[in-house]
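Peer 1: got a predicted model here, sequence first, then my questions.
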Amino acid sequence: MVGGFTMDMIQATGAGGVPGPASAMSGAASIGSAQLNFNYFKLFHALFMSSVFVFLYPLGIICARVFGWVRFHVIKMIFATILAFTGFFLAVYMSTWYNKSRYWNTPHQIIGLLVMIAIVVQIVMGFMHHRQRSEERTPKVRAHSWIGQGVLLVGIINGGIGFNFAGASRTPIILYSLSVIAMALFYSLMFYFKSCWNRHKKTLSEIAEEDEYNAHYLSDMVPAPPQTTYQPQEPPRPYH
């Protein structure tokens, strides 16, 4: 709630000490009417960050690791990163409103700042990898992959800490938790199907190689048919 009021401090002084309940509001008057303070900045910060870490980043990883859609991976990650920095700057702006957040010494703020730094590192590593246009999984590529999944996990956990830090009601916390569980199941299923498909392809490849080897081996064992040359015979001479 927001609003304004005036108070006559003279009414609070005197030999009588603390005013009694009957005269507690004597000399005080409200200015205007109280209004509900709905914080749209806090709402958009929660929506942006939840969308980034619960939906967009996981889908971007699935595009690259499961389906091999590198172009969609890059586009989705760029859009998600822009949204993440928008939500981060909203948080920086809101932190000046409250005493508990203006010094940036709370767990949610510290973890959030570290996550944003890690995202910048991921952007640089991803740009360097895609610039080389190589599909080989080098140590840098593995580091990019594992750091990205670590940032994703920490960001999701920090989202739950953020709801507690903001004093959110039970409803958004439940919705956030259900969204995380649903995406975790979908994420796990996608990688499980990818693993099954890789094993299936490996089996088919081994069968094809074995068939090729058997065909080559059998062709060496079967003797080649003898080659014959055709010699034309002279026609019989007529009898005189």
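Peer 2: Received it, and whenever you're ready, just let me know what you need.

Peer 1: all contacts plus neighbour counts: C-alpha atoms, from now on.
Peer 2: Will do.

Peer 1: just the helices in the protein please.
Peer 2: 40-50, 57-65, 70-94, 107-132, 139-165, 170-221 (DSSP state H).

Peer 1: list the buried residues in the second one.
Peer 2: It refers to helix 57-65. Buried residues in helix 57-65, defined by neighbour count with 16 or more other CA atoms under 10 Å: 57-63, 65.

Peer 1: grab the nearest non-local neighbour of M7.
Peer 2: Among residues not flanking M7 along the chain, A28 sits closest, at 4.4 Å (CA to CA, 6 or more residues apart in numbering).

Peer 1: just checking, the one you found touches I10?
Peer 2: No. In this structure, A28 is not within contact of I10 by CA atoms under 8 Å, at 10.8 Å.

Peer 1: tell me which of the two has more neighbours.
Peer 2: Legend: neighbour count by other CA atoms under 10 Å for A28 and I10, higher for A28 (13 against 8).

Peer 1: ok, that one - contacts?
Peer 2: Counting by CA atoms under 8 Å, 6 or more residues apart in numbering, A28 touches 5-8.

Peer 1: which one of the residues you listed sits closest to Q35?
Peer 2: Proximity of these to Q35 was ranked by CA to CA; the top entry is F5 with 12.9 Å.

Peer 1: the closest one and F38, how far apart?
Peer 2: Separation of F5 from F38 (CA to CA, to the nearest Å) stands at 20 Å.

Peer 1: which ones are touching I61?
Peer 2: By CA under 8 Å, 6+ apart, the residues touching I61 are H73.

Peer 1: try this one side by side with the last:
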Amino acid sequence: MMMGSGQRGGFRALVALLLAFFPAFIQAQNPAASTFYLEETETQFSLNLANDSSGDVFIYFASPAYSWVGVGFGDGMKNSLMFVMYPNQKGDNVTISPRTADGHSEPSFTSKPQISLLNGTRVTDDGMFVLRARCSDCRVWQGGFLDAKNTAHPMLYAFGPGNRLQSNDVNAPLHRHIRYGKFTMNMVAATGEGAVPANTTASNGVQMVGGMTRDHDRANLAHAVMGCLALFVFWPLNVIFAGFFRNIKIHVGVSVFIMVFLVSAYGLGISTSSEYNRSKSFTSPHQILAFLTILPILLTALLPVKPVSHIHALLPRIHTPLTTLTFVFLVLTGGLGLHLYAAPTSIILAYTAISLLVFIFNVLLQTCIKRRGSAYARATLRRRLGEEDEQDLVLAQYYANRKLEDERSRSPSAASSEYHQHARSLSGGAGGAAGGSSPPGRGGMFGGGSMPGPQYLLNMHPGVPWRPGA
């Protein structure tokens, strides 16, 4: 069937109309956006800048459910504006927290940007965070601004550790990131009619700056490890050295070693406190008790010093109870530190069990030492009384036994000859002094000389008669 000229003209007009509205339709479905997509983690952050007078910024943010994940505007953490996302209390939706940082430390919540969650914001069944939001008044913030004319705006991203974080609080404490990196984003390409960008796996208007960097919280780890070694390894060893070793220098040396570990742990804890909002002001129970424990630590170290111990006779006696009190304070301080760090429950239970075992071990040892006295105290008391040292007595007995064994190992003839020679020397010496030799039967050991012989001694014992020549 042939189409008339009028029909052909109407058809051309319809096609032209559709072609005119098709780009607008496509743009409405896929608004202007710059997209950052990280294939390693399947993380997408897309940005749309509304070109109207509202100045709104539309965000599509999706990522696997780490404890938290964040993307920010800036070349570094200082003076940057970051959007940090983590699951809510129920775990079925997300909490979005705009934050700023004044350095390389945990960012703090800022209330200036107003974020409205839109339909589609959720935690998916396969554990993905999905955020669809409109941000008002977020192009300028304290210390920085979003440059809509910049084709390579500096950006950064970071991922929290695997620890579970579920909170509705926009001020929720964050663990230090385990991975982070940088990229640039084309803000000109992101500018257009305001709408939430679409889900995609293709980057657009983004240039990566280096690779993803793995981070380590070594200072906090060293702080915990050094404190645990001092309490659970060197402390009970020092109790053993103090009670069962006479050389007091070993106890003193290990005590100094423990002090070095504790001072290092204190220094590391103070240096890392500025990295977290919950510890910047030094008002947490962990920090307060740690500072209070410094006093018994110093007293424990100073009481054994002679000028201090001689002030009063009771001072040396409180050294042992004070060490027990110091140990308890330090263990409680460590437990509060685990709570402050939001450590996993398994770590807290293991710490509690080890603390109880070491405490019981120390108490039993100290009770035993108190009853029998320390080896050093016993040795000191013997020296004051002028008695021989226990070790000297053992050595003397050892040499006496050796001499006796040597005498017994000789031949009987040699021993008998030596014995009679010794006897004749005794009797001969006495007879020589009298001026003559002794008669037979009256010399040697059977009398003679100036000393009474065994005959006289036998007569002194009733019931044992003596006969001459017997």
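Peer 2: The structure has been received and is ready for your questions. Bear in mind the structure is a predicted one, so any value in this text is a computation, not a measurement.

Peer 1: TM-score of the superposition?
Peer 2: After superposition, the two chains reach a TM-score (TM-score structural alignment, normalised by the length of the first structure) of 0.64; 195 aligned residues with a CA RMSD of 3.5 Å.

Peer 1: list the buried residues of stretch 123-139 of the first structure.
Peer 2: Under 16+ other CA under 10 Å, the buried positions of stretch 123-139 of the first structure are 123, 125-126, 129.

Peer 1: again but with stretch 69-84 of the first structure, I slipped
Peer 2: Judged by neighbour count (16+ other CA under 10 Å), stretch 69-84 of the first structure contains these buried residues: 73-74, 76-77, 80-81, 83-84.

Peer 1: give me the neighbour count for the counterpart of F329 of the second structure in the first structure.
Peer 2: In the first structure, F329 of the second structure lines up with V154, judged by TM-score structural alignment. Per other CA under 10 Å, the neighbour tally for V154 of the first structure reads 16.

Peer 1: likewise G9 of the second structure?
Peer 2: 11.

Peer 1: so N277 of the second structure makes contact with F109?
Peer 2: No. The pair N277 of the second structure / F109 is not scored as a contact, 10.2 Å apart, by CA under 8 Å.

Peer 1: and T203 of the first structure, how far from W197 of the first structure?
Peer 2: For T203 of the first structure relative to W197 of the first structure (CA to CA), the value is 10 Å.

Peer 1: got it, and F163 of the first structure?
Peer 2: Counting by CA to CA, the gap from F163 of the first structure to W197 of the first structure is 39 Å.

Peer 1: these two: who's more crowded?
Peer 2: F163 (17 against 13).

Peer 1: that one maps to what in the second structure?
Peer 2: Checking TM-score structural alignment: F163 of the first structure goes with L338.

Peer 1: excluding covalently adjacent residues, which one is nearest to its match?
Peer 2: Here the residue nearest L338 of the second structure, using CA to CA, 6+ apart, is I348, at 6.8 Å.

Peer 1: my read: that neighbour touches G335, true?
Peer 2: Yes. At 7.2 Å, I348 of the second structure counts as touching G335 under the criterion of CA under 8 Å.

Peer 1: tell me which of the two has more neighbours.
Peer 2: G335 (19 against 16).

Peer 1: tell me which residues touch that one, please.
Peer 2: G335 of the second structure neighbours (CA under 8 Å, 6+ apart): 348, 351-352.

Peer 1: same deal with T324 of the second structure?
Peer 2: V363.

Peer 1: measure how buried S416 of the second structure is and give me the count.
Peer 2: 11.

Peer 1: for the residue positioned nearest the centre of the second structure, which non-adjacent residue is closest in space?
Peer 2: Closest residue to the average C-alpha location of the second structure: A224 at 1.4 Å, with CA atoms, centre = their mean. Excluding the flanking residues, the one nearest A224 of the second structure by CA to CA, 6+ apart is A265, at 7.2 Å.

Peer 1: how far away is the aligned residue in the second structure for P107 of the first structure from L332 of the second structure?
Peer 2: Matched to the second structure by TM-score structural alignment, P107 of the first structure sits across from P285. Distance, P285 of the second structure to L332 of the second structure, using CA to CA: 10 Å.

Peer 1: ok, now M82 of the second structure?
Peer 2: Counting by CA to CA, the gap from M82 of the second structure to L332 of the second structure is 36 Å.

Peer 1: the two: who's more crowded?
Peer 2: The neighbour count for M82 of the second structure versus L332, taken as other CA under 10 Å, is higher for M82 (25 against 17).

Peer 1: quick one: neighbours of the residue lying closest to the match of P107 of the first structure once chain neighbours are set aside, just the number.
Peer 2: Counting by CA to CA, 6+ apart, P285 of the second structure lies nearest to L336, which is 6.8 Å off, once chain neighbours are set aside. Number of residues near L336 of the second structure (other CA under 10 Å) recorded here: 19.

Peer 1: and G60 of the first structure, what does it touch?
Peer 2: 72-74, 76-77.

Peer 1: hmm, I was thinking of T323 of the second structure
Peer 2: 296-297, 300.

Peer 1: and if you look at W104 of the first structure?
Peer 2: With contacts defined as CA under 8 Å, 6+ apart, W104 of the first structure is in contact with 95, 110.

Peer 1: go on, the one 5 residues further on?
Peer 2: With contact set as CA under 8 Å, 6+ apart, Q109 of the first structure has these partners: S101.

Peer 1: what's the single longest strand in the first structure?
Peer 2: Identified as the longest strand of the first structure according to DSSP state E is strand 28-35.

Peer 1: so how far is that one off the chain centroid?
Peer 2: 46 Å (CA atoms, centre = their mean, to the nearest Å).

Peer 1: how close does that strand sit to the second structure?
Peer 2: Once the two models are superposed, strand 28-35 of the first structure sits on average 3.5 Å from its counterpart in the second structure (mean CA distance after the TM-score superposition for the first structure).

Peer 1: translate the residue nearest to A224 of the second structure into the numbering of the first structure.
Peer 2: Checking TM-score structural alignment: A265 of the second structure goes with G87.

Peer 1: ok, F359 of the second structure next?
Peer 2: Taking TM-score structural alignment, the alignment pairs F359 of the second structure with A184 from the first structure.

Peer 1: count of residues packed around G159 of the first structure?
Peer 2: So G159 of the first structure, with other CA under 10 Å, has 23 neighbours.
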